[in-house]
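J.: Predicted model and sequence follow; I will ask about them next.
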Amino acid sequence: MRNIKHCSCSSMEQLHHDIVERILERLPAKSLGRFKSVSRRWESTIESRYFQKRQLICGGDDPQVLLVYLSCDVAAPPNIQPVVSDEAQVTAVKISPTESENCTFVSQTSCDGLVCVYSFYDSGLVANPTTGWSRCFPPSRLQQLIHGLQENFFELAYRFPLLGFGKDSLRDAYKPVFLYNSCELGLDNVTTCEVFDFSANSWRYVVPASPHRIIPCREPLYFDGSLHWFTEGQDETKVLSFHLHSEAFQLISNAPLPFPGRVHPEDIALCSLSNRLCVSLKTDLLRLIWSFDPRNNNNNNNNDKTWVKLYIIDLNTTSFWFGSTHTLALSALSLSPTTNKFLLYDREYNEHKQHLVLHDPATKSYDLLLSAKSIGLPLSYVQSLISI
């Protein structure tokens, strides 16, 4: 990038534009925003969908950690600011979702540099913090139903489901998805699934929806083209997947999760570590993390795969920051695929604090990166030029 900054425009013009494109697509997305001013042709190239997809593949850096803060200042576009400069590559973003102050949720997974923000009742927002681009989408039918019930909704003791966000890679389509248990809302089916279609700017139902109830208070995880939820069962918990291209549901394994009977929903979490789908469980003294059969990656039959213990985190060690008890499951965020280090995130409701800790399983070390009343919601994130 330094060479491009100091070379003359005339020397660049002597290169065939195909070669210029190949050079540009290997640069960071943040730098390319400035290079659009070089010429109209460069601007057209950088703003083309084909180039942006190529840049995401060729010029994308290792995942960063994005700390998402929600702002009520609708005049302020999304922007990013560095928080700490180390191997964790932590940055912060302040996003102004809508004109409403009800937008208080952020989907757990960013996708191709896009972040999805939503609320109980109002429109949601997909934003690219790197470029400042954003686009609103209207409330789902579930949100309209909840809004119509008004105070009666709280009498149902219904736990609001959390929005999933991911990508149908075959159609190059990004999809916000609500999957929710139906009987409490007077609906006949077991669950109801709504998908937002950006091309039609509307929500639609997926039929048939899942025949398995889900645990609504846990974040759905986007991984490898599918969204994943924990199922709600009296005897055992499983992981349900929704493939974003075929829009079909299936349990990812006939084998039950490696949990000892029924567990509290707030003690379990889904995450992606080392490019593997993982589940974690909090016990009194340990945080246990299993991956979905990493030894049989070439086996396409999910029903033949099992869960293999991947990491054990000693809560006696982390309690120095997190406290002796955890009211929520520790969230884990993967960093560079070339290292097994990852981040742990927790919230202390009693102390009103949030913590971000870097963990190295090889050395069993823990390094505190951030600790404050509010550090935002951490997401694994890559910078991109993508918009919808």
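T.: Right, received. Where do you want to start? Residues are numbered from 1 along each chain as shown.
J.: From here on, just use CA atoms for contacts and neighbour counts.
T.: Fine.
J.: which helices and strands sit right next to the helix or strand hosting Tyr366?
T.: Using DSSP states H and E, the secondary-structure element containing Tyr366 is strand 365-372. If you count contacts as 3 or more C-alpha pairs under 8 Å, 6 or more residues apart in numbering; DSSP states H and E, strand 365-372 packs onto strand 353-360.
J.: what ranges do the strands span in the stretch 1-150 of the chain?
T.: Here the stretch 1-150 of the chain has its strands, by DSSP state E, counting those that start in this stretch, at 64-70, 79-84, 90-95, 103-106, 115-119, 124-128, 133-137.
J.: Kindly reformat the ones you listed as JSON lines containing distance to Cys217 and mean neighbour count.
T.: Shown next, in JSON lines, are the strands of the stretch 1-150 of the chain (distance: least, C-alpha to C-alpha, whole Å; neighbours: other C-alpha atoms under 10 Å):
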{"stretch": "strand 64-70", "distance to Cys217": "20", "mean neighbour count": "21"}
{"stretch": "strand 79-84", "distance to Cys217": "29", "mean neighbour count": "14"}
{"stretch": "strand 90-95", "distance to Cys217": "23", "mean neighbour count": "22"}
{"stretch": "strand 103-106", "distance to Cys217": "12", "mean neighbour count": "20"}
{"stretch": "strand 115-119", "distance to Cys217": "14", "mean neighbour count": "24"}
{"stretch": "strand 124-128", "distance to Cys217": "19", "mean neighbour count": "24"}
{"stretch": "strand 133-137", "distance to Cys217": "23", "mean neighbour count": "17"}
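J.: Would you reformat those as JSON lines and include distance to His264?
T.: Shown next, in JSON lines, are those (distance: least, C-alpha to C-alpha, whole Å):
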{"stretch": "strand 64-70", "distance to His264": "27"}
{"stretch": "strand 79-84", "distance to His264": "34"}
{"stretch": "strand 90-95", "distance to His264": "31"}
{"stretch": "strand 103-106", "distance to His264": "22"}
{"stretch": "strand 115-119", "distance to His264": "25"}
{"stretch": "strand 124-128", "distance to His264": "30"}
{"stretch": "strand 133-137", "distance to His264": "33"}
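J.: The structure to be compared is supplied as follows:
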Amino acid sequence: MELKDVVEENVLPFLPAKSLLRFRSVSKQWDVWIRSPFFARQQSYSFQNLSGFFCQGFDTNPSFLTLNHSAYGVPTPSLRFLPDRVDIKSSSCGLLVCQGRTENNSYYICNPANETWKKLPEPNYYHGLESALVLAFEPSLLNLEPHYSLVCAVHLTGLATVCFELYSSETRTWKCSAEMCAELGDCSFTGNGFYMKGMAYWETSRRKILAFDMKNDVYGIISLPSDCPPRGMLAEIREELCYIGISNYLAWGYTIKIYTGADLAVRQQIDLRLEPVVTKYVKGYRVLPSLRGDAVIILAGGCIYSYSLKDERVELMSGGGVEILSTTLFFPYVNSLISVA
């Protein structure tokens, strides 16, 4: 094989979308190959590195915080290519689900890297802006189209009851679940929803986690421990569901607690002292959502750190410039070429 063919087969699929879009100018052959749907599927399957975070506070436009300016990026971080001002609701493997702020609060699925998008049909229930969503997209080399699912936890108007409605890109239809949750009472959803192995999870204002099995169409409730620090995050570590909480005990000292198992008991406690970084932004701390793996992502003092559970090493991922507001949500993003059908 010629060197260019080796690179085309064994290197390009493992590169981020921003780099690949530049490499289209290398040759006509690369241009055709990188623009092909088959290569997009292959790249979305092979490249799944955390590239940055989409951030959005209350009544603000989205923005993108890249972890590498030269490698990762999107052409329009504010998502102005969509036909409406939107609020980001969930992310999964390069795709975002957004909800419009006008008219029927329509849902849009999009990939900001290539600005492809699709407006979803109107659901059966009324989904207000307070509804909670989880987007499930698992890249595969077998499917000709990038199928994804969306599950929504919806408060019924005038009732302290949560119902569930699911959208499938394969059937392009909404389906109402027969399950309804009344045990949580008049609660609200906090933070990000989380997807793992066919399950959707949401943290609620009552310090309980609402879980929904998308395959078997049943829900469950998991109580958070009383000593769990606020502003925590659901995550998957070592293929197990866990809840990560963080608290501040000194100027730059932090305690991380990792809760795992069916009872969400403390399995690990980590004391960290992070080096202060000069920043003009508001100081604060929280755990950020991450992808599958053995790392905890921490936002502290306007900087983003990664703590490796494997070798107990701290890495500075972004050295300042992150403004922390109480309403700001962070959505992990992978720089993928996958197109929305």
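T.: Nice, I can see it. Computed from a predicted structure; not experimentally measured.
J.: quick one, helices of the stretch 201-350 of structure 1?
T.: 315-322 (DSSP state H, counting those that start in this stretch).
J.: got the residue ranges for the strands in it?
T.: So, for the stretch 201-350 of structure 1 - with DSSP E, counting those that start in this stretch - the strands run 202-205, 221-223, 226-230, 239-243, 249-251, 268-273, 276-282, 286-292, 307-314, 331-334, 342-348.
J.: Any chance of the ones you listed in TSV with distance to Leu125 of structure 1 and mean neighbour count as columns?
T.: Listed next are the strands of the stretch 201-350 of structure 1 as TSV, based on distance: least, C-alpha to C-alpha, whole Å; neighbours: other C-alpha under 10 Å:
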stretch	distance to Leu125 of structure 1	mean neighbour count
strand 202-205	14	16
strand 221-223	18	24
strand 226-230	19	24
strand 239-243	22	22
strand 249-251	26	18
strand 268-273	23	23
strand 276-282	26	22
strand 286-292	32	21
strand 307-314	35	16
strand 331-334	23	23
strand 342-348	24	21
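J.: Distance to Phe165 of structure 1 added to these, as a markdown table?
T.: A markdown table is the format used below for the strands of the stretch 201-350 of structure 1 (distance: least, C-alpha to C-alpha, whole Å):
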| stretch | distance to Phe165 of structure 1 |
| --- | --- |
| strand 202-205 | 14 |
| strand 221-223 | 7 |
| strand 226-230 | 8 |
| strand 239-243 | 11 |
| strand 249-251 | 16 |
| strand 268-273 | 14 |
| strand 276-282 | 16 |
| strand 286-292 | 21 |
| strand 307-314 | 25 |
| strand 331-334 | 17 |
| strand 342-348 | 20 |
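J.: so which of these comes closest to Ala127 of structure 1?
T.: Ranking the strands of the stretch 201-350 of structure 1 by proximity to Ala127 of structure 1 (C-alpha to C-alpha) places strand 221-223 first, at 17.1 Å.
J.: mean shift between that closest one and structure 2?
T.: After superposition onto structure 2, strand 221-223 of structure 1 sits on average 1.7 Å from its aligned residues (mean C-alpha distance after the TM-score superposition for structure 1).
J.: circling back to that earlier point, next, the buried residues of the strand holding Tyr366 of structure 1.
T.: Buried positions in strand 365-372 of structure 1, judged by neighbour count with 16 or more other C-alpha atoms under 10 Å: 366, 369-371.
J.: Check stretch 303-316 of structure 2 too.
T.: Quick answer for stretch 303-316 of structure 2 (16+ other C-alpha under 10 Å): 303-307, 309, 314, 316.
J.: Farthest-apart pair in those, please.
T.: It's Cys303 and Leu309 that sit farthest apart of the buried residues of stretch 303-316 of structure 2, by C-alpha to C-alpha, at 19.2 Å.
J.: which residues does the equivalent of Gly124 of structure 1 over in structure 2 contact?
T.: Aligning on TM-score structural alignment places Gly124 of structure 1 opposite Tyr107 in structure 2. Tyr107 of structure 2 sits next to 97-100, 119-121 when contact means C-alpha atoms under 8 Å, 6 or more residues apart in numbering.
J.: Show me which of these is closest to Ile244 of structure 2.
T.: When the contacts of Tyr107 of structure 2 are compared against Ile244 of structure 2 (criterion: C-alpha to C-alpha), the nearest one is Val97, at 24.3 Å.
J.: which residue packs closest to the closest one, ignoring adjacent ones?
T.: Ile109 (4.6 Å; C-alpha to C-alpha, 6 or more residues apart in numbering).
J.: Cool, thanks, talk later.
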